[in-house]
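Undergrad: sequence and predicted structure, then a few things I'm wondering about:
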Amino acid sequence: MPHRDHPRGTDNVLLDLGIEDAEELSAKAALALKFNELIDQRGLSQTEASAITGMTQPKVSQIRRYKLQNISLERLMQALVSLDQHVEIVVQPARREHMPGITVAA
């Protein structure tokens, strides 16, 4: 069987699949994951989470289901701050091992 060269992937599967706005979607997903973990840890209902974060219950529901198209990165960060989290944004020059782009560690 002949050996085929496969293109090397990145750490972002959405980017590898050629999805438009892959970096933003990945960042949103990471923030939503942390948001959902906090809601679960605190045993909050969607109504309680909406009261704490200032979002409507349908917006909380969207985040709970990872339907993030109509949720901004800023809104997700504000929701995390409302849940007593510190959100830090770091801008630094891209290096060889880190391609230019957006990374979220939550």
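TA: Okay, I see it.

Undergrad: going forward, measure contacts between C-alpha atoms and count neighbours the same way
TA: OK.

Undergrad: residue for residue, what is the longest helix the chain has?
TA: helix 22-42 (DSSP state H).

Undergrad: take this one as well and set it beside the first:
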Amino acid sequence: MKAALALKLNELIDQRSLNQTEVATITGMSQPKVSQVRRYKLLNISLERLMLALVSLDQHVEIVVQPAQKPQKAGLTVIA
């Protein structure tokens, strides 16, 4: 899940041609944390932090919990 959210975050950063300092200012993350996200070094980055960063870049993040259907196994899916 973290990788999928980081991928979307990095896509937005690239699309908007933002540098790491600008991303840090917009998202409230430190520049070293932004650098970690840019390099997909996500061990010290929480799922919540990634979601909040996406929200600060005008994205809607939605978590849906529902019973698994018979053909579909229980699990997690991220659509970004």
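TA: Received, thanks. Here the structure is a predicted model, which is why all the values come from computation and not from measurement.

Undergrad: once they're superposed, what TM-score comes out?
TA: Aligned and superposed, the two chains score 0.96 in TM-score terms (TM-score structural alignment, normalised by the length of structure 2); 80 aligned residues with a Cα RMSD of 0.8 Å.

Undergrad: picking that back up, for the longest helix of structure 1, name the packing helices and strands.
TA: Counting by 3 or more Cα pairs under 8 Å, 6 or more residues apart in numbering; DSSP states H and E, the packing neighbours recorded for helix 22-42 of structure 1 are helix 13-16, helix 57-64, helix 73-82.

Undergrad: so where in structure 2 does the shortest one end up aligned?
TA: Yep, that's helix 13-16 of structure 1 we're talking about. With TM-score structural alignment applied, helix 13-16 of structure 1 matches no range in structure 2.

Undergrad: what packs against that helix?
TA: With 3+ Cα pairs under 8 Å, 6+ apart as the test, helix 13-16 of structure 1 has helix 22-42 packed against it.

Undergrad: what's the helix it packs on in contact with?
TA: 12, 14-15, 45, 49, 63-64, 66, 68, 72-73, 76-77, 79-80, 83, 101-106 (Cα atoms under 8 Å, 6 or more residues apart in numbering).

Undergrad: excluding chain neighbours, what is closest to the corresponding residue of structure 1 for A53 of structure 2?
TA: Under the alignment (TM-score structural alignment), A53 of structure 2 pairs with A79 of structure 1. Among residues not flanking A79 of structure 1 along the chain, T53 sits closest, at 5.0 Å (Cα to Cα, 6 or more residues apart in numbering).

Undergrad: lovely, talk soon.
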